[in-house]
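[1] following is a predicted model, sequence given first.
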Amino acid sequence: MFIETETTPNPATLKFLPGRQVMTSGTREFTDPEAAEISPLASALFSVGDVTGVFFGGDFISVSAAPGTDWSQLKPQVVAVLLDHFVTESPLFTGGDAAGIAVPDDDDEFTDDPADADVIAQIRELIETRVRPAVAGDGGDIIYRGFREGVVFLTMQGACAGCPSSSATLKQGIEGLLKHYVPEVNEVRAA
């Protein structure tokens, strides 16, 4: 088995491509070892040392490291953990794949107004068809959180969370796209 590695726009994160499906549906982000306890793979990755984040996508795993980490030393350790996991066909989650589906938090702050249903449907379709594939290509994901008074709220995950260019991605890329196709959108904000 060969695991490809790609850089991401976030210098703290590398994207690992095992050449097979990682998640059957959805995505899952782990930002600390405690959250990773439901995944033997994520737990093993956090145990190698300087790992500060793990993100599972459809066909990739993004691993983030602490500032100043020497990837030339960390990368072989991460690859070894990934090889062991995929060669032994270990489960991704202790509770099965359903444990990995990313579901937006139930947060009253982002409850959509039913009167905006058509606008929200347009926003969600653009995010699914145009934005998410591009963000996944960089080792991350983007989650729709809500739309209120012309403002779209999104959360960046994986390599995109904490990336130095994430603000530019939101403001110049995603905001421009949404404003072009959905005139009701005035702004995009990180949530």
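    Happy to help now that I have it. Numbers count the residues shown, from 1 in each chain.

[2] from here on, contacts and neighbour counts on C-alpha atoms
    Will do.

[3] do a quick rundown of the strands in the protein.
    4-7, 13-17, 28-30, 51-56, 61-65, 140-148, 151-158, 187-190 (DSSP state E).

[4] can you lay out those as TSV showing mean neighbour count?
    TSV is the format used below for the strands of the chain (neighbours: other CA atoms under 10 Å):
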stretch	mean neighbour count
strand 4-7	14
strand 13-17	24
strand 28-30	22
strand 51-56	24
strand 61-65	25
strand 140-148	22
strand 151-158	21
strand 187-190	17
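
[5] second structure follows, compare the two:
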Amino acid sequence: MAVVNDIKEKMEALMDAEIRPRLWGHQGNIVIQSITDGVVHLQMSGRCSGCPSALTVTGECIREKILAAFPQIQTVIFNCVSEDLLQQARNILRRSDSAGSI
């Protein structure tokens, strides 16, 4: 676990130095959700979360930086759906389930 925490701290430093300042310029951000078995899960937030180029051009640049800086990471996964959006969908589904059972 200490190794994962060390990698996460170093990855956060990379994000703060090289990635987040560019995203902040577009009112966006990035969060490291988890690092497990050589796989890092990232979540784009702010205006970047809904932007198609955030996952294509920007996402590829982020992926390249992480893979170059951390040889122990083999895969970078961008989780596109924010927890807020998932919760909104759950609320809508609950309302429609309730309406159908009356």
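    Nice, I can see it. Note that this is a predicted model, so its numbers are computed, not measured.

[6] drop the TM-score for these two in here.
    TM-score of the superposed chains, computed with TM-score structural alignment, normalised by the length of the second structure, equals 0.68; 78 aligned residues with a CA RMSD of 1.4 Å.

[7] coming back round to it: wait, which of the strands of the first structure is closest to Ile120 of the first structure?
    For these, the distance to Ile120 of the first structure is smallest for strand 140-148, at 6.9 Å, taking CA to CA.

[8] mean deviation of the closest one from the second structure?
    Compared with the second structure after the fit, strand 140-148 of the first structure shows a mean deviation of 1.0 Å (mean CA distance after the TM-score superposition for the first structure).

[9] read off where that strand ends up in the second structure.
    Aligned by TM-score structural alignment, strand 140-148 of the first structure falls on residues 28-36 of the second structure.

[10] max-length helix in the second structure?
    Ranked by residue count and defined by DSSP state H, the top helix of the second structure is helix 83-100.

[11] report the angle between that helix and strand 39-46.
    80 degrees (axes from the mean of the first three to the mean of the last three CA atoms, to 10 degrees).

[12] rewinding a little: got the strands of the first structure as a markdown table, with distance to Trp71 of the first structure columns?
    Putting the strands of the first structure into a markdown table (distance: least, CA to CA, whole Å) gives the following:
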| stretch | distance to Trp71 of the first structure |
| --- | --- |
| strand 4-7 | 11 |
| strand 13-17 | 9 |
| strand 28-30 | 19 |
| strand 51-56 | 10 |
| strand 61-65 | 8 |
| strand 140-148 | 19 |
| strand 151-158 | 17 |
| strand 187-190 | 28 |
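
[13] indicate which one of these is closest to Leu170 of the first structure.
    strand 187-190 (6.6 Å).

[14] so that closest one corresponds to what in the second structure?
    The aligned range for strand 187-190 of the first structure is 75-78, by TM-score structural alignment.

[15] after superposition, how close is that stretch to the first structure?
    Looks like 1.5 Å for stretch 75-78 of the second structure (mean CA distance after the TM-score superposition for the first structure).

[16] now what about that stretch, what contacts it?
    Gly38, Val39, Val40, His41, Leu42, Gln43, Met44, Leu55, Gly59, Arg63, Ile66, Leu67 (CA atoms under 8 Å, 6 or more residues apart in numbering).

[17] change it to 7 Å
    Here stretch 75-78 of the second structure makes contact (CA atoms under 7 Å, 6 or more residues apart in numbering) with Gly38, Val39, Val40, His41, Leu42, Gln43, Arg63.

[18] taking these, tell me the two that lie furthest apart.
    Gly38 and Gln43 (16.8 Å).

[19] from Phe147 of the first structure, how far off is Arg124 of the first structure?
    Between Arg124 of the first structure and Phe147 of the first structure the computed distance is 10 Å (CA to CA, to the nearest Å).
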